[in-house]
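*Asks:* here are the coordinates; sequence isn't available:
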């Protein structure tokens, strides 16, 4: 089912959008600030984003720019006020697919959503991009991960972290390097978040199958993906 992320600070508008889109058969995720919208985008898979421009804290255009650094293809439709002409121009320049002016007719919004999704589907590359290391296979196109023939369910952030390691095998990286590469936006927090997600990956990749971990801790430095150690 298609999932739409709604980033709208006016809760009444957000609730109406959620109800109407759910009625049309879409899954929805609702956030009310730019920061929460960005976190939701990174933490769970979505197919399209409805993004209000005027948001508290981090505004919609900043959110748009940060998402485009990470993902160039996900369709993003801006929700703008009638007077925000420059914001509309800037939004399209920054990579928005379309915009809808408030107040808008829901049928028009639906039509724009269908067009954006249809265009993205047609433009999607057909080739599959698979990364392999030891008994782990990661497919960037389907976003599937397999360990020793077992399908592993990962969140968006867990997938991106594993993909980063698989693109840089045997390279020891500090927490700061990992944070900068995977959490590509300005993350307001400490590097302990890396430790947390490494633990999540180990729990999902190793423990269920009683397999040795391929993600090693390098004390005083960070982490590395390398071949499992075999006892003599």
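*Replies:* Great, that's in hand. This structure is a prediction, so every number in the text was calculated from the model and none was measured.
*Asks:* hey, let's count contacts and neighbours off CA atoms from now on
*Replies:* Fine.
*Asks:* all helices for this structure, in order.
*Replies:* Under the criterion DSSP state H, helices of the chain are mapped to 11-23, 34-43, 60-70, 85-94, 106-123, 156-167, 175-182, 192-205.
*Asks:* nearest the geometric middle of this structure, what residue?
*Replies:* In the chain, the residue lying closest to the centroid (Cα atoms, centre = their mean) is residue 42, at 3.2 Å.
*Asks:* wait, what's in contact with that one?
*Replies:* The neighbours of residue 42, taking Cα atoms under 8 Å, 6 or more residues apart in numbering as the test, are 156-157.
*Asks:* comparison target, given below:
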């Protein structure tokens, strides 16, 4: 994990840097806001720690600048200013956490661990593109293609496809599909889910040799390539 520390007090910076390196982190240091901003924007860091009162560019402006170009990177602000208004100003600038000096290094380590875990989990759970064979679903743009061909779906068909692509190679029962896609339960005696599955099949499977949606009699449906075991 790479961490950038921006702190003009050399003693404080050296203390934090040494403690993080002892924990196995790779640490880059900057002594002023301008250098810190340049490093943050031109390099990739897993987390940034910045003082607020800095030479050249203060921590709040630095935080705003980083947020515009790198909205996902966690930022912890350090400061001697600990009033509620000060903290709110820091959060409004885009900080993820706020630590008031003097602080215990164990608390800093705990905050870092929590932010890195949260950020890593969020990225793992939210891939940009879902893929299966030559089918692709872009979660940001909601564009669906198969074999390079654009596929248009209704909002419910899209939600159903997204759910199935996020849960490949396992049987999805009708009740689970109803709950996760329609936020309710349907009478399993009706064919409502089957109707939508057929709509989806016609659009993503009908014109392609490899079928992706399969019926498991008496159980539900499974999303996988036909040639997979």
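*Replies:* Structure's in. What do you need? A quick note: this is a predicted structure, and the numbers were derived from the prediction, not measured.
*Asks:* what's the TM-score here?
*Replies:* Once the chains are laid over each other, their TM-score by TM-score structural alignment, normalised by the length of the second structure reads 0.54; 128 aligned residues with a Cα RMSD of 1.5 Å.
*Asks:* just to revisit the earlier point, how about the helices of the first structure in TSV, adding distance to residue 130 of the first structure?
*Replies:* As requested, the helices of the first structure are exported to TSV (distance: least, Cα to Cα, whole Å):
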stretch	distance to residue 130 of the first structure
helix 11-23	34
helix 34-43	21
helix 60-70	19
helix 85-94	30
helix 106-123	19
helix 156-167	10
helix 175-182	19
helix 192-205	17
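*Asks:* so which of those helices is nearest residue 223 of the first structure?
*Replies:* Nearest of the helices of the first structure to residue 223 of the first structure, taken as Cα to Cα: helix 175-182 at 7.5 Å.
*Asks:* where in the second structure does the closest one fall?
*Replies:* Per TM-score structural alignment, helix 175-182 of the first structure has no counterpart in the second structure.
*Asks:* what residues sit buried inside that helix?
*Replies:* Judged by neighbour count using 16 or more other Cα atoms under 10 Å, the buried positions of helix 175-182 of the first structure are 175, 178-179, 182.
*Asks:* one step back: so which of the helices of the first structure gets nearest residue 139 of the first structure?
*Replies:* Using Cα to Cα, the nearest of the helices of the first structure to residue 139 of the first structure is helix 156-167, at 8.9 Å.
*Asks:* buried ones in that closest one, by neighbour count?
*Replies:* For helix 156-167 of the first structure, by 16+ other Cα under 10 Å, it's 156-163, 165-166.
*Asks:* what number of residues lie near residue 42 of the second structure?
*Replies:* 8 (other Cα atoms under 10 Å).
*Asks:* before we move on, back to that, how close does the residue nearest to the centre of the first structure get to residue 25 of the first structure?
*Replies:* 23 Å (Cα to Cα, to the nearest Å).
*Asks:* cool, residue 120 of the first structure as well?
*Replies:* Residue 120 of the first structure is 19 Å from residue 25 of the first structure, by Cα to Cα.
*Asks:* likewise for residue 76 of the first structure?
*Replies:* Residue 76 of the first structure is 19 Å from residue 25 of the first structure, by Cα to Cα.
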